[in-house]
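*Asks:* Show me how the following folds:
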Amino acid sequence: MLGNKELMFLGQHFLVNTKVADRIVESLELNNKDIVLEIGPGKGILTERIIDKVEKLIVVEIDENLCKFLKNKFNTKKNIEIIHADFLKYDISKIKTERKIKIVGNIPYAITSEILEKIFLLAFNYWQLCVLMVQKEVAEKIVAKPKEKMFSKLTLKTNFYTKTKLLFNVSNECFVPQPKVNSAVVKFLPNNEFVNFKHQQLLLKILDIVFTYKRKFLINSLNLGLNLNKEEIKKIVVNSGIKPEERAEDVDIYRYIKLVEKLSCFVN
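*Replies:* Modelled structure (predicted):
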């Protein structure tokens, strides 16, 4: 088994508080027809609470020794598949099911954004509910409102793909080894409101541009990032319901959608 220093290098902090584990599993609203994907099961504190409640449980763990530990721990269970893999490289489409899956996990802090983006891209057609434990600061970004300090590009991406709710905070004392920061549990549901939006890649491009120059007015940010006339940009921005003096963090996802729809006639 890996030591604490090696586990911290991998971004792994094991949840050991059983009450927190119970609350996470309860929030999954499990039934015996569910297919559940668990990311980074560690020593199985969530796994052991899920396995008898669902039709199938698939766990993806990057550490080979932990995989061996889990296979030994659950060797009598027929409805679990333990996969030794980096979740970021794992092809979720390999999970063959007619039902949309549920996802759960205690996400490593170092690769939180990458994991979230991978999950978000599958939101419209592959999963029905996702419950993740993330760093508290990340959770605050996820649920932030426009003009708030924590409102960010991550907030807007989250708002496009999902509907979210911060369920509860988790003290760093609930983990071994103990991280330096606290965590929070967030519930995600697919945001079907934008499932037919045709300009997803342009939206992501625009968000990259405006948050690169987020201290500038949105009009000036777009002028720097797009090869368009500034007066034309101003007209498009205003017609999207955005004030000339607003910045990237002042605008909600709905107005960004309007902006991108209008820009799509001018930008590839």
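
*Asks:* make it CA atoms for all contacts and neighbour counts henceforth
*Replies:* OK.

*Asks:* what helices or strands is the helix or strand where residue 116 lies leaning on?
*Replies:* Assigned by DSSP states H and E, residue 116 belongs to helix 112-120. On a contact count with 3 or more Cα pairs under 8 Å, 6 or more residues apart in numbering; DSSP states H and E, helix 112-120 meets helix 153-161.

*Asks:* orientation of the helix it packs on relative to helix 112-120 in degrees?
*Replies:* Orientation note: helix 153-161 sits at an angle of 10 degrees relative to helix 112-120 (axes from the mean of the first three to the mean of the last three Cα atoms, to 10 degrees).

*Asks:* what's next to helix 153-161, contact-wise?
*Replies:* Applying Cα atoms under 8 Å, 6 or more residues apart in numbering, the contact partners of helix 153-161 are 113, 120-121, 123-124, 141-144, 164, 190-192, 194, 204, 207-208, 211, 252-253.

*Asks:* mind checking the end-to-end distance for stretch 93-113?
*Replies:* In stretch 93-113, first residue to last residue: 20 Å (Cα to Cα, to the nearest Å).

*Asks:* centre of the chain versus that stretch, how much separation?
*Replies:* Relative to its parent chain, stretch 93-113 has a centroid offset of 9 Å by Cα atoms, centre = their mean, to the nearest Å.

*Asks:* Repeat that for stretch 223-233.
*Replies:* Averaged C-alpha coordinates place stretch 223-233 at 32 Å from its chain's average position (Cα atoms, centre = their mean).

*Asks:* swap in stretch 81-100?
*Replies:* Here the centre of mass of C-alpha atoms in stretch 81-100, compared against the chain's by Cα atoms, centre = their mean, lies 16 Å away.

*Asks:* Residues in contact with that stretch: which ones?
*Replies:* Residues external to stretch 81-100 that are found in contact with it (Cα under 8 Å, 6+ apart): 34-35, 39, 56-64, 67, 70-71, 114-115, 118, 125-128.

*Asks:* want to put them side by side, so please do this one too:
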Amino acid sequence: MATLVKDRFGSTERLKVIEEDITKFHIRYHFIPFMKEKCHATEKPAKVVSNLPFNVSTEVVKLLLPMGDVFSVVVLMLQDETAVRLADASIQTPEYRPINLFVNFYSEPEYKFRVDRENFFPRPKVDGAVISFKLKNSEEYPPVAPKTFFSMVNSAFNGKRKMLRKSLQHLCTSSEIEAALHNIGLPVTARPSDLTLDDFVRLHNHLVEV
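*Replies:* Model (predicted):
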């Protein structure tokens, strides 16, 4: 594919073909200087459009979505099931996971349309789908430190069926967790799948104060 692109568009000055593993590639290091050289817009002109290998989709989503300082929009072709799950952040469902909180922390996702497997070559065993993520700027992120926030979220979902007063005991005592839940208007028996992104943010900030 890279060879075909080079052969067809090699004379285009605003094209740069890089053959690297996206999961190991330092995007900011290579991309920002290129954009500064080729583009003179004051706004972020860069968008990501990609037909990803389905087996690395979640890893790439985690890599790209925090880059709201570089990209404005990320549009990906993913496995249909994955795209549906990432776009729908409904609580109290079996599909509700930390990745849903991650996606909505950094972006506004929108499921676009399904692509039948017959349209791929070679044909996969599953259908694909196009999903877009409108990336947020850092000032639009929830008022919380991402590192400690997602550490708490992942701990909570490690015991998804457990009540939060149990799964977060390594952070605070059960009574402190119950008090924090009560203060944000949630039952002390709440489980991680009961909480929205805003709920988790408020819970985190209450526990940090303990």
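
*Asks:* Post the TM-score for the overlay when you can.
*Replies:* The TM-score (TM-score structural alignment, normalised by the length of structure 2) is 0.87; 198 aligned residues with a Cα RMSD of 1.8 Å.

*Asks:* Just tell me the aligned range of the helix or strand following the helix holding residue 116 of structure 1 in structure 2.
*Replies:* Using DSSP H and E, the helix or strand that follows helix 112-120 of structure 1 in sequence is strand 127-135. Residues 71-79 of structure 2 are the counterpart of strand 127-135 of structure 1, counting by TM-score structural alignment.

*Asks:* residue boundaries of the helices in structure 2?
*Replies:* Secondary structure of structure 2 by DSSP state H: the helices cover 2-9, 27-38, 57-64, 80-87, 98-106, 146-158, 164-167, 174-183, 197-209.

*Asks:* so the fifth one aligns onto which residues of structure 1?
*Replies:* Following TM-score structural alignment, the aligned partner range for helix 98-106 of structure 2 in structure 1 is 153-161.

*Asks:* The shortest one too?
*Replies:* The counterpart of helix 164-167 of structure 2 in structure 1, counting by TM-score structural alignment, spans residues 218-221.

*Asks:* again, but for the first one
*Replies:* In the comparison with structure 1, helix 2-9 of structure 2 aligns to the range 67-74 (TM-score structural alignment).

*Asks:* Show me which positions of that stretch end up buried.
*Replies:* Within stretch 67-74 of structure 1, the residues that qualify as buried are 67, 70-71, 74, counting by 16 or more other Cα atoms under 10 Å.

*Asks:* Likewise for stretch 105-124 of structure 1?
*Replies:* 105-109, 112, 115-117, 119-120, 123-124.

*Asks:* Can you tell me what residue 145 of structure 2 aligns to in structure 1?
*Replies:* For residue 145 of structure 2, the residue aligned by TM-score structural alignment is residue 199.

*Asks:* Apologies, that question was intended for residue 129 of structure 2.
*Replies:* Using TM-score structural alignment, residue 129 of structure 2 pairs with residue 184 in structure 1.

*Asks:* wait, isn't that match in contact with residue 172?
*Replies:* No - contact criterion Cα atoms under 8 Å: residue 184 of structure 1 and residue 172 do not qualify, at 9.9 Å.

*Asks:* Between those two, which has more neighbouring residues?
*Replies:* More neighbours surround residue 184 than the other of residue 184 of structure 1 and residue 172, with 21 against 18 (other Cα atoms under 10 Å).

*Asks:* who's in contact with that one?
*Replies:* 133-136, 139, 166-170.

*Asks:* give me the number of residues near the nearest residue to residue 108 of structure 2 once chain neighbours are set aside?
*Replies:* Once flanking residues are discounted, residue 108 of structure 2 sits nearest to residue 134: 5.0 Å by Cα to Cα, 6 or more residues apart in numbering. By other Cα under 10 Å, the residues close to residue 134 of structure 2 number 19.

*Asks:* Between all of the buried residues of stretch 105-124 of structure 1, which two are separated the most?
*Replies:* Using Cα to Cα, the two most remote members of those are 109 and 124, lying 24.9 Å apart.

*Asks:* which residue packs closest to residue 190 of structure 2, ignoring adjacent ones?
*Replies:* Sequence neighbours aside, residue 163 is the residue nearest to residue 190 of structure 2 in space, at 5.6 Å (criterion: Cα to Cα, 6+ apart).

*Asks:* which residues touch the match of strand 127-135 of structure 1?
*Replies:* 44-54, 57, 64-65, 126-136.

*Asks:* one more time with 6 Å
*Replies:* Residues outside stretch 71-79 of structure 2 that contact it (Cα atoms under 6 Å, 6 or more residues apart in numbering) are 46-51, 54, 128-135.

*Asks:* Ok, stretch 48-61 of structure 2 next?
*Replies:* Outside stretch 48-61 of structure 2, the residues touching it (Cα under 6 Å, 6+ apart) are 74-79.

*Asks:* correct me, but residue 187 of structure 1 touches residue 165?
*Replies:* Yes - applying Cα atoms under 6 Å, one finds residue 187 of structure 1 in contact with residue 165, separated by 5.2 Å.

*Asks:* Of the two, which one has the most company?
*Replies:* The neighbour comparison of residue 187 of structure 1 against residue 165 (other Cα under 10 Å) goes to residue 187, with 20 against 15.

*Asks:* which residue sits closest to the more buried one in space, ignoring its chain neighbours?
*Replies:* Nearest to residue 187 of structure 1 is residue 131, by Cα to Cα, 6+ apart, at 4.5 Å.

*Asks:* ok, now how distant is the residue nearest to the spatial centre of structure 1 from residue 5 of structure 1?
*Replies:* By Cα atoms, centre = their mean, structure 1 has its centre lying nearest to residue 116, at 2.7 Å. Remark: distance between residue 116 of structure 1 and residue 5 of structure 1 (Cα to Cα) = 25 Å.

*Asks:* Also residue 102 of structure 1?
*Replies:* Relative to residue 5 of structure 1, and taking Cα to Cα, residue 102 of structure 1 is found at 31 Å.
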